[in-house]
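S.K.: Sharing a model prediction with you, sequence too.
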Amino acid sequence: MINLIKLSVGSETVEAMTAWQARRVAQGPDGLPRHVTRMWPKRASEILAGGSMYWVVKGVIQARQPILRLDEVEGADGIMRCGIVLAPGPIAVVPTPKRPFQGWRYLKPEDAPADRDANAEADTPLPAEISLALAEIGVL
């Protein structure tokens, strides 16, 4: 099993990313959120064996979404692309700093941040800047 990691470009918060995914333009014909990318992952079978998309928001890995399938999507230009179909709703992970990068990358399970314990945190998440600062000093 292997995961993917991707910057959520333009999102200030995980909630903003989730709101974007709820828009029709970000969904496939089945209403599930999907991320369309130019490149088809070479390790597709490993991704589909339980992988997730880990999202970097404001320089911090903050959430993940299980990857349900990979669909072929034809662009308006006639070029075939990969639609990474995601389970709705993000799962919070332990905030982990991540430098910017382009596109998506593979993320080994041993390098992926653990899911956050929902019982151990308050209902209101910390602002991204505070999460980043705490993660950088090893508190989170």
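M.R.: Looks like it came in fine.
S.K.: alpha carbons only for contacts and neighbour counts from here, please
M.R.: Noted.
S.K.: Hmm, residue 1 and residue 106 touching each other?
M.R.: No: at 10.5 Å, residue 106 does not count as touching residue 1 under the criterion of Cα atoms under 8 Å.
S.K.: Okay, residue 136 and residue 96: tell me how far apart.
M.R.: Distance of residue 136 to residue 96, given as Cα to Cα, to the nearest Å: 8 Å.
S.K.: Settle it for me: which of these two has more neighbours?
M.R.: residue 96 (22 against 15; other Cα atoms under 10 Å).
S.K.: Quick check: which element contains the more buried one?
M.R.: strand 91-97 (DSSP states H and E).
S.K.: Mind listing residues that contact that strand?
M.R.: Contacting residues not belonging to strand 91-97 are listed as 59-65, 113-116, 131-132, 135-136, 140 [Cα atoms under 8 Å, 6 or more residues apart in numbering].
S.K.: Take this one as well and set it beside the first:
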Amino acid sequence: MSRLHLVKLCVGVDSVAELVAWNAQHESGEGGHTTRMTPRRGDELLDGGSLYWVIRGQIACRQRLLALRPVTDGDGISRCRLVLDSTVVPVAPRPYRAFQGWRYLADKDAPPDLADAPGNAAMPEEMKRELAALGLI
């Protein structure tokens, strides 16, 4: 069985730092994101897979998927809770056009984590986006 990931738009968030801050504000209980549909390939996703977040038109970071939990919302509609590790890992920015819901992402197609090389952590996110658009990172 090969590892599989999800890609999802991070609506209302403009940067990785903003996502980290949002997660910190909502840390009470199990961290994650609720989505309308339950992924059918859950075993592959939970074998080390991550949720890759698209921020401002680029895959920018990821969070490891820990569990998929069925939930019912306030209107009695079944949903799926994507339980996520609280650590947000920046990845090499990659353009990704807008879509609805989520998409599967094969491990071979997933962008690599940004190395903790000197300068990468301190580099402003906008600069990382521009360098990625130029094909330099």
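M.R.: Looks like it came in fine. These numbers come from a predicted model, not from an experiment.
S.K.: Please tell me which residues of the second structure the strand holding residue 96 of the first structure aligns onto.
M.R.: Mapping strand 91-97 of the first structure onto the second structure (TM-score structural alignment) gives residues 89-95.
S.K.: now stretch 42-51 of the first structure
M.R.: Using TM-score structural alignment, stretch 42-51 of the first structure pairs with 40-49 in the second structure.
S.K.: Would you mark the buried spots in that stretch?
M.R.: Judged by neighbour count using 16 or more other Cα atoms under 10 Å, the buried positions of stretch 40-49 of the second structure are 43, 45, 46, 47, 49.
S.K.: what residues are up against the nearest residue to the fourth one once chain neighbours are set aside?
M.R.: To tie it back to what came earlier, the one meant is residue 47 of the second structure. Distance criterion Cα to Cα, 6 or more residues apart in numbering; nearest residue to residue 47 of the second structure, sequence neighbours excluded, is residue 3 at 5.9 Å. For residue 3 of the second structure, the contact set (Cα under 8 Å, 6+ apart) comprises 44, 45, 47, 48, 49, 106, 107.
S.K.: switch to 7 Å and redo it
M.R.: Shown in contact with residue 3 of the second structure (Cα atoms under 7 Å, 6 or more residues apart in numbering): 44, 45, 47, 48, 49, 107.
S.K.: Matching residue 133 of the first structure against the second structure, which residue comes up?
M.R.: Structural alignment (TM-score structural alignment) places residue 133 of the first structure against residue 130 in the second structure.
S.K.: What's the separation between its match and residue 87 of the second structure?
M.R.: Taking Cα to Cα, one finds residue 130 of the second structure at 24 Å from residue 87 of the second structure.
S.K.: quick one, the top strand by length along the first structure and strand 91-97 angle?
M.R.: Longest strand of the first structure, by residue count under DSSP state E: strand 60-74. Using axes from the mean of the first three to the mean of the last three Cα atoms, to 10 degrees, one finds that strand 60-74 of the first structure and strand 91-97 are set 120 degrees apart in direction.
S.K.: Show residues contacting the very next helix or strand once past strand 60-74 of the first structure.
M.R.: The helix or strand immediately downstream of strand 60-74 of the first structure is strand 80-86, counting by DSSP H and E. Outside strand 80-86 of the first structure, the residues that touch it by Cα under 7 Å, 6+ apart are 32-40, 65-75.
S.K.: hey, where'd the strands end up in the first structure?
M.R.: 3-7, 34-37, 52-57, 60-74, 80-86, 91-97, 104-107.
S.K.: residues in the second structure matched by the first one, start to end?
M.R.: To tie it back to what came earlier, the one meant is strand 3-7 of the first structure. Using TM-score structural alignment, strand 3-7 of the first structure pairs with 5-9 in the second structure.
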